[in-house]
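> I would like to see how this sequence folds:
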Amino acid sequence: MEMLKNAAMWMQENSINQWQYLLNGGDDKEILNSITLNETFIVMNDEELIATFTLSARQSDWDKHIFGEDPEGDSVYLHRLALKPVHIGKGLGKEILEWIKENISTDKTYLKLDCVADNSKLNKFYLVSGFHYVGETDQHSKYQKKLFA
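Model (predicted):
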């Protein structure tokens, strides 16, 4: 939780429009629930926490709002991929996305995520990481990638 709030603070300080709602406790309950359900992962470098992300095979209310209902249940949703700022731009984010694709055990077809549409660097990151842009809802870009090609 602290890492996510620190990442949100760093983004705010750097005029990046992403996750400002976390600074006021937005998603605290969902974040804790994801941890309890073992959907949240941490990335360590020795004893240092350097990244975190959440993967869920169940649609949150936000996922339903952004992507619509998923009656086939064919997707895994990626939320809150956060790196310590010192690691941004060094390939760790791409390594995490590759690790997800290579290591999660699921019968789902797609990995889906969203981000603020006007966050151009993050949108570009997802495109160069092999995700396909599938539209926009409420100023959030939607992306998906086949898990098994």
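> Could you use CA atoms for every contact and neighbour count after this?
Fine.
> Residues contacting the strand or helix carrying Gly135, please?
If you go by DSSP states H and E, Gly135 is part of strand 132-137. Strand 132-137 has contacts (CA atoms under 8 Å, 6 or more residues apart in numbering) with Ile66, Phe67, Ala117, Leu127, Ser141, Lys142, Tyr143, Gln144, Lys145.
> quick one more, to check against the first:
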Amino acid sequence: MKKTLQIHQATAKDHQVIKEILTQTAEWLKSIGSTQWSEVLQGKDNHNTPKAIERGEVYYATLDGKVAGMFILWNQQSNWDKEMWGADNQEWMYLHRVNIMREFAGTSVAHDIVKEAKKIAMERQVKGIRLDCMAEKEYLNAFYKAAGFTFVKEIKNYDTGVEKADFNLYHYLLP
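Coordinates of the predicted model:
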């Protein structure tokens, strides 16, 4: 019997759940030697998640009542997005922080979460979704390509505030 993923728009009461998902992912990244998301473990929130929750841009997924993952789908560009993409006149949504609880690794949950983000963007009648990911993260790049995103360009030697890294930009054009 196939389990059904449910997407929930986070509210202020869900902030702790969102924080736990982000922390678990940051701890896992650290355990595999990555500095990505290390600011989360230092108590920093570069994405101002509480404000994003207030704006209705944070979503989490449950599978049979268990928290399975989350994503942020911004209605407008952050400063980060403007630096990566340039100004866009709000034609796009920006996908960030797609992550899953470790117990769901190796399942279709991450793909299902991205499908749900696409549905939300379609409802908002935007041109599509944009995202960035570190160029060195082969798995993530392959994941987004498999999810239908098209490589746009690479940003070389971008200073994240934690490290300098190359980033790949992807977009998904809505039908």
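> And the TM-score between these chains?
TM-score of the superposed chains, computed with TM-score structural alignment, normalised by the length of the first structure, equals 0.90; 147 aligned residues with a CA RMSD of 1.6 Å.
> Give me the spatial nearest neighbour of the residue nearest the centre of the first structure, chain neighbours excluded.
Geometric centre of the first structure, nearest residue: His79, 3.1 Å, by CA atoms, centre = their mean. Setting aside the residues directly before and after it, His79 of the first structure is nearest to Thr54 in space (CA to CA, 6 or more residues apart in numbering), at 5.0 Å.
> looking at the alignment, what does that neighbour pair up with in the second structure?
Structural alignment (TM-score structural alignment) places Thr54 of the first structure against Ile72 in the second structure.
> and its match, what does it touch?
For Ile72 of the second structure, the contacting residues are Ala52, Glu57, Val58, Tyr59, Tyr94, Leu95, His96, Arg97, Val98, by CA under 8 Å, 6+ apart.
> residues in contact with the strand or helix carrying His111 of the second structure?
Following DSSP H and E, the helix or strand that holds His111 of the second structure is helix 109-123. With contacts defined as CA under 8 Å, 6+ apart, helix 109-123 of the second structure is touched by 5, 7, 61, 68-71, 73, 93, 95, 98-100, 128-129, 147, 174.
> Helix, strand, or coil at the residue nearest to the centre of the first structure?
Put simply, His79 of the first structure is strand when judged by DSSP: H, G, I helix; E, B strand; the rest coil.
> ok, it touching Leu55?
Yes. With contacts counted by CA atoms under 8 Å, His79 of the first structure reaches Leu55, the gap being 6.4 Å.
> Report how many residues lie close to the closest residue to Trp37 of the second structure other than its chain neighbours.
Using CA to CA, 6+ apart and skipping the chain neighbours, the partner closest in space to Trp37 of the second structure is Ala26 (5.4 Å). Counted with other CA atoms under 10 Å, residues neighbouring Ala26 of the second structure total 20.
> Make sure Ala26 of the second structure is indeed in a helix.
Yes. Assessed with three-state DSSP, Ala26 of the second structure lies in a helix.
> Which residues are in contact with it?
Per CA under 8 Å, 6+ apart, neighbours of Ala26 of the second structure: Gln36, Trp37, Ser38, Val40, Leu41.
> What's the ChimeraX syntax to select whichever of those are buried?
A single ChimeraX command selects the buried members of the contacts of Ala26 of the second structure (16 or more other CA atoms under 10 Å):
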select :36,37,38,40
